[in-house]
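Participant: whatever this is, show me its structure:
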Amino acid sequence: MKHDSLIAPEGIPFIALFGAATILAAVLLKSYGIAAVFLAPTLFSAWFFRNPERRVPGDERMIVSPADGQVIRIDEGVHHELLSGPCRKVSIFMNIFNVHVNRIPYSGKVSRIVYHPGRFLSANLDKASEQNERNSVLILTDDGKEILTIQIAGLIARRIVCWVEEGDGLTRGERFGLIRFGSRLEVFLPMEAKLCVARGDKVQAGQTPIGTF
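Facilitator: Take a look at the predicted model:
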């Protein structure tokens, strides 16, 4: 599936539920006050699960952000159990107003997907990286480079969605999942990659370069 609908499929049940309640309140109960109460979460759900198109940079050397949000931390020379050597880590925090559909930072094949159950601490805390529920997607590029993206649940987020499987070939900027209601994405890049972002920068999934080869 391309997952290119205007609204992410995971949002349809929320929109349908609150939308139906809005209509019932207005038509059957004839209470516009109650209808307005249900209309607010209907509109919020549609906004939260929006799935806009993005213009991926034409330069194939560019590594794009996997998430909308703000860069809250950059670490150099870090290690991860799924990676063969030291790397650069970029941490991106998504608040509830950001688009929450996640995108692949660089073209390649999905070599590993590892899910870890965990806690639901606020995603802007550093310890959330190790203690929260998370899903790791490791991409192996055509020339053998490793790029790891980790979806991390947050304080309100209670479900991580991953649409891809091990062995899938993916292109840069392609949608691969989402996290519901506020969360964090971490990207581990090879040390040879040159970073294009700094702490505090705002980024958009599939569109903002965060690094380059």
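
Participant: from now on I want contacts and neighbour counts done on CA atoms only, so please keep to that.
Facilitator: OK.

Participant: the strands in this structure, which residues?
Facilitator: With strands called from DSSP state E, the chain shows them at 62-64, 69-78, 87-94, 101-103, 108-116, 134-140, 146-153, 160-162, 169-170, 175-179, 183-190, 194-195, 202-203, 209-212.

Participant: is it possible to get CSV of those that adds mean neighbour count and distance to residue 40?
Facilitator: Output for the strands of the chain, formatted as CSV (neighbours: other CA atoms under 10 Å; distance: least, CA to CA, whole Å):
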stretch, mean neighbour count, distance to residue 40
strand 62-64, 26, 33
strand 69-78, 17, 23
strand 87-94, 24, 21
strand 101-103, 26, 22
strand 108-116, 17, 34
strand 134-140, 23, 30
strand 146-153, 26, 24
strand 160-162, 17, 24
strand 169-170, 18, 36
strand 175-179, 22, 21
strand 183-190, 26, 22
strand 194-195, 17, 40
strand 202-203, 18, 27
strand 209-212, 21, 35
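
Participant: so which of those comes closest to residue 50?
Facilitator: Nearest to residue 50, of all the strands of the chain, is strand 101-103, at 8.1 Å by CA to CA.

Participant: from residue 23, how far out is the residue in the chain sticking out farthest from the centre?
Facilitator: Distance from the C-alpha centroid of the chain peaks at residue 30, with 40.0 Å (CA atoms, centre = their mean). Here residue 30 is placed at a distance of 9 Å from residue 23 (CA to CA, to the nearest Å).

Participant: please provide the structure for the following sequence as well, for comparison with the first:
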Amino acid sequence: MDLPGPSLAPGALRYGAPPLLVGFLLTPFSGPIGLGLVALGIGTILFHRDPERQPPESGFVAPADGSVSVIRDEGDRVRVGVFMNVTDVHVNRAPAAGTVESVTHRPGANRPAFSKDSDRNERVDIDCGAYEVSLIAGWFARRIHPYVEAGEELDRGERIGHISFGSRADVLLPERVEHGDLRVREGEAVRAGETVVAVDSAE
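Facilitator: Modelled structure (predicted):
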């Protein structure tokens, strides 16, 4: 079941409130430092913004806001990865309807999410049977927050988690989806839950 749609992802105030409070207290005594901390707190809260989205009626949608950084074959399947820049929304969404079969945390490195080495980074894999979403940490991102558990039913575009301060989200598409079904290319900007990355011949 989807979260109620708050304007901020869970944990936003936990990360943003401390620098805000300290900044307000320091500003009268040390203006530049205090104002810097206030700006950091506001930026942290805005980083966790969670706007509403309107999913299309068909197709596999992007799991994250950002730019397509990976399109490659993995066996008989196609992986599409989206790199989230610091200014992007970092709430992740289900590419299609499905049932969560497992949610698996895999420890690993913290390489830059746009590099090839990021495939060995810490991640959370959300297996929905026909497709799989991977939430991948980057060099700075160390906190992956999945919202779903095994057995949950998902709708297209439903919130499934967020990554605090990072960094990449992939969808491993079903075997039936081929390169000719893709609707994005590397470098293209996408919006989580709205941009169709591939059409689905089964629909």
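
Participant: after superposing, what score do the chains get?
Facilitator: Here the TM-score for the pair of chains, by TM-score structural alignment, normalised by the length of structure 2, is 0.91; 196 aligned residues with a CA RMSD of 1.5 Å.

Participant: need the strands of structure 1 in CSV (columns: distance to residue 17 of structure 1).
Facilitator: Output for those, formatted as CSV (distance: least, CA to CA, whole Å):
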stretch, distance to residue 17 of structure 1
strand 62-64, 35
strand 69-78, 28
strand 87-94, 25
strand 101-103, 21
strand 108-116, 29
strand 134-140, 28
strand 146-153, 24
strand 160-162, 20
strand 169-170, 33
strand 175-179, 20
strand 183-190, 24
strand 194-195, 43
strand 202-203, 32
strand 209-212, 37
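
Participant: which residues in structure 1 does stretch 43-54 of structure 2 match up with?
Facilitator: Aligned by TM-score structural alignment, stretch 43-54 of structure 2 corresponds to residues 44-55 of structure 1.

Participant: buried stuff in the matching stretch?
Facilitator: 45, 46, 47, 48, 49, 50, 51 (16 or more other CA atoms under 10 Å).

Participant: now stretch 16-30 of structure 2
Facilitator: So, applying 16+ other CA under 10 Å, buried residues of stretch 16-30 of structure 2: 16, 17, 19, 20, 22, 23, 24, 26, 27.

Participant: between the residues you listed, which is closest to residue 159 of structure 2?
Facilitator: In terms of CA to CA, no member of these lies closer to residue 159 of structure 2 than residue 16, at 21.5 Å.

Participant: and that closest one, how far is that from residue 58 of structure 2?
Facilitator: Relative to residue 58 of structure 2, residue 16 of structure 2 is positioned 37 Å away (criterion: CA to CA).

Participant: with residue 156 of structure 2 instead?
Facilitator: Applying CA to CA to residue 156 of structure 2 and residue 58 of structure 2 gives a distance of 8 Å.

Participant: who has more neighbours, these two?
Facilitator: Using other CA atoms under 10 Å as the criterion, residue 156 of structure 2 and residue 58 rank with residue 156 on top: 22 against 16.

Participant: which position in structure 1 pairs with the more buried one?
Facilitator: Residue 156 of structure 2 maps onto residue 172 in structure 1, by TM-score structural alignment.

Participant: with residue 142 of structure 2 instead?
Facilitator: In structure 1, the residue paired with residue 142 of structure 2 is residue 158, using TM-score structural alignment.

Participant: how many neighbours does its match have?
Facilitator: Neighbours of residue 158 of structure 1 using other CA under 10 Å come to 15.

Participant: let me see the contact set for the residue lying closest to it once chain neighbours are set aside.
Facilitator: In space, and not counting its chain neighbours, residue 158 of structure 1 is closest to residue 180: 6.5 Å by CA to CA, 6 or more residues apart in numbering. By CA atoms under 8 Å, 6 or more residues apart in numbering, residue 180 of structure 1 lies in contact with 100, 156, 157, 158, 159, 160.

Participant: checking the residues you listed against structure 2: which ones persist?
Facilitator: Using both residues aligned by TM-score structural alignment, their matches' CA atoms under 8 Å, structure 2 keeps these contacts from the contacts of residue 180 of structure 1: 100, 157, 158, 159, 160.

Participant: which one of these is nearest to residue 123 of structure 1?
Facilitator: Distance to residue 123 of structure 1, by CA to CA, is smallest for residue 157 among those, at 9.0 Å.

Participant: could you measure from the residue nearest the centre of structure 2 over to residue 76 of structure 2?
Facilitator: By CA atoms, centre = their mean, structure 2 has its centre lying nearest to residue 92, at 3.6 Å. Distance of residue 92 of structure 2 to residue 76 of structure 2, computed by CA to CA: 25 Å.

Participant: what is the top helix by length along structure 2 packed up against?
Facilitator: When structure 2 is parsed with DSSP state H, its longest helix is helix 31-47. Here helix 31-47 of structure 2 touches helix 12-26, going by 3 or more CA pairs under 8 Å, 6 or more residues apart in numbering; DSSP states H and E.

Participant: angle of the helix it packs on against strand 159-164?
Facilitator: Calculated by axes from the mean of the first three to the mean of the last three CA atoms, to 10 degrees, helix 12-26 of structure 2 forms an angle of 30 degrees with strand 159-164.

Participant: which residue numbers in structure 1 go with helix 12-26 of structure 2?
Facilitator: The aligned range for helix 12-26 of structure 2 in structure 1 is 11-25, by TM-score structural alignment.

Participant: next one: stretch 100-118 of structure 2
Facilitator: Going by TM-score structural alignment, stretch 100-118 of structure 2 sits over residues 110-128 in structure 1.
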